[in-house]
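Chemist: 3D, please:
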Amino acid sequence: MSDAILKDAKSRMHKSIESLQRDLAAIRTGHANASLLDRVTVDYYGAPTPVNQLATISVPEARMLTVTPYDKSSVDDVLKAIQQADLGINPTSDGTMIRITVPQLTEERRKEFVKDARREGEDAKVSVRNIRREANDKLKKSEKDGDISEDELRNYTDEVQKITDDSIRKIDTLCDEKEKDILEV
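Modeler: Modelled structure (predicted):
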C-alpha cells in the first residue's frame, strides 16, 4: 500500500517535470527551434490538430523555421493558426511552404522570457510540493488506520521528501539551462 503511494508520487512528480520541459521548450530563445510551434493547433476539418501532425517542421538556418503542410490546401489554415498563436513571430507563405524568421531578441525581451521561464519553474515546484503533501496525507491516513507503524511512516515520509528534493533539483537545473539559453546572444 505505502509503496504504491511512493510510486504514484514519484510518477506524478516526473509528469510535472515533463510538463515543465514542454512549457520551457515553447519559450523563445532567439534561435529557431521546431518545438516553438508545439502549442499551435489548427482547426483542420473541424478538429483542433497540432501543427506538427499536419506538417513537416524543419530548421534550415539558425534563425529560420520552415513549415511544409502535407495537405497543400491547408497552408492558409496553418499560416493563420501560427499568426493567431501570439508567438512574436511573423510567418510568410509562398503557397506551398511557410517560412518563419525568428527575430533577434532585445535585452528587455530576453529578461521577460527569463521571468516566464522562472514562473513556469515555480509553478512546477508548487505542483511537486502539492504531490508531496498529498502523499504524506495518504501515509498519515495509513498510519492512523493501522496499516503502517509510526517508524514506517517516518521512513516513508523521508523517502517522499527525497523524491521531492530530487524533483526540485531537476526543475532548478532545467530553469537554469533555459535561462542560459535565453540570455545567450
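Chemist: alpha carbons only for contacts and neighbour counts from here, please
Modeler: Noted.
Chemist: give me the distance between A81 and H31.
Modeler: 21 Å (C-alpha to C-alpha, to the nearest Å).
Chemist: before we move on, what about K80?
Modeler: Taken as C-alpha to C-alpha, the span from K80 to H31 is 22 Å.
Chemist: what does stretch 19-33 rub up against?
Modeler: Applying C-alpha atoms under 8 Å, 6 or more residues apart in numbering, the contact partners of stretch 19-33 are 35-39, 59, 61-65, 101-105, 110, 113, 116-117, 120-121, 124, 171, 174-175, 178, 181-183.
Chemist: which elements pack onto the top helix by length along the chain?
Modeler: The longest helix of the chain (DSSP state H) is helix 107-144. Here helix 107-144 touches helix 2-25, helix 150-183, going by 3 or more C-alpha pairs under 8 Å, 6 or more residues apart in numbering; DSSP states H and E.
Chemist: tell me the residue in the chain that is farthest from the middle.
Modeler: G146 (40.0 Å; C-alpha atoms, centre = their mean).
Chemist: so that residue: helix, strand or coil?
Modeler: Look at G146: counting by DSSP: H, G, I helix; E, B strand; the rest coil, its state is coil.
Chemist: next, the second sequence, to be compared with the first:
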Amino acid sequence: MANPIIESAKERMAKAADVLQRELGNIRAGVANPSILRSVTAEYYGAETPLNQLASISVPEPRVLLITPFDKTALKAIEQGIFAANLGLTPANDGSVIRLVIPALTEESRKTLAKDVKAEAEKAKVAVRNVRRDALNDAKKADDLSEDEERKIEKDIQVVTDEAIKNIDVIQADKEKELTTI
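Modeler: As a prediction, this is how the structure comes out:
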C-alpha cells in the first residue's frame, strides 16, 4: 500500500511542475518563442481553430516569429486571431506570411514579469503541498499499515515533496534568469 500512495503523489507533483513549465512558456521574455502563440485561435471555415493547425511557426531570428499558413486564405483570420489573443504583438502581414517582432523588454516590464513568474511558482508549490496533504491523509486512512510503516511513508512523502519544491525552484530560477538576461 505504501508504494502506490507515494507513486501517486510523485506523479501528481510532477504534473504541477509540468503545468508551471507550460504557464511560464506563455510569459514572453523578449525572445521569440512559439509557445506564446499557444492560446491563439483563428476562425477558419466557421470554426475556431488553433493557430498551430493553420500554420507553421518558425523562429528565423532571435526576436521574430514567422507564421506561414498552410492556406493563404487564412492569413486575415490568423492576423485577427493574434489581435484577439491580446498578446501585445502587432502582426506584419506581407501577403504570404505573418511576422511577429517581439519587442525588447524594459527594466520595469522585466520586474513585472519576474513577479508573475514568482506568483506562478507559488501556485505550483501550493499544488504540491495539497498533493502532500492528500497523500498523508491517504496514508492515515490505510487500515493495513502499522504505525512504523505510516511514519516511514510520511517521511518518504516529505522527501518527494522536498524534491518537487526544489524542482519548482529550479524552473522558477531558470525563467527569472531568462527574463533578466538582456
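Chemist: any idea what the TM-score comes out to?
Modeler: The pair, once superposed, lands on a TM-score of 0.94 when counted by TM-score structural alignment, normalised by the length of the second structure; 182 aligned residues with a C-alpha RMSD of 1.3 Å.
Chemist: follow-up on the earlier one: okay, A81 and H31 of the first structure: which has more neighbours?
Modeler: Between A81 of the first structure and H31, H31 has the larger neighbour count (other C-alpha atoms under 10 Å), namely 22 against 17.
Chemist: please report the distance of that one from Q104 of the first structure.
Modeler: 8 Å.
Chemist: then G95 of the first structure?
Modeler: 26 Å.
Chemist: narrow the contacts of stretch 19-33 of the first structure to those that are buried.
Modeler: 35-39, 59, 64-65, 101-103, 105, 110, 113, 116-117, 120-121, 124, 171, 174-175, 178, 181-183 (16 or more other C-alpha atoms under 10 Å).
Chemist: leaving aside the residues next to it on the chain, what's closest to A139 of the second structure?
Modeler: E150 (6.3 Å; C-alpha to C-alpha, 6 or more residues apart in numbering).
Chemist: neighbours around the one you found, how many?
Modeler: Neighbours of E150 of the second structure (other C-alpha under 10 Å): 18.
Chemist: can I assume S127 of the first structure is in contact with H14?
Modeler: No. Counting by C-alpha atoms under 8 Å, S127 of the first structure stays clear of H14, with 10.8 Å between them.
Chemist: so which residue is dead centre in the second structure?
Modeler: R22 (1.5 Å).
Chemist: now what about stretch 85-93 of the first structure, what contacts it?
Modeler: V40, V75, L79, I82, Q83, I98, R99, I100, T101, V102, P103.
Chemist: ditto for stretch 158-166 of the first structure
Modeler: By C-alpha under 8 Å, 6+ apart, stretch 158-166 of the first structure touches L6, A9, K10, M13, V128, R129, R132, A135, N136.
Chemist: that's a strand at T49 of the first structure, yeah?
Modeler: Yes. Assessed by three-state DSSP, T49 of the first structure belongs to a strand.
Chemist: so which strand or helix has P60 of the first structure?
Modeler: strand 55-61 (DSSP states H and E).
Chemist: mean distance, the helix or strand that that strand is followed by to its aligned residues in the second structure?
Modeler: Counting by DSSP H and E, the element after strand 55-61 of the first structure in chain order, helix or strand, is strand 64-69. Averaged over the aligned pairs, strand 64-69 of the first structure sits 0.8 Å from the second structure after superposition, using mean C-alpha distance after the TM-score superposition for the first structure.
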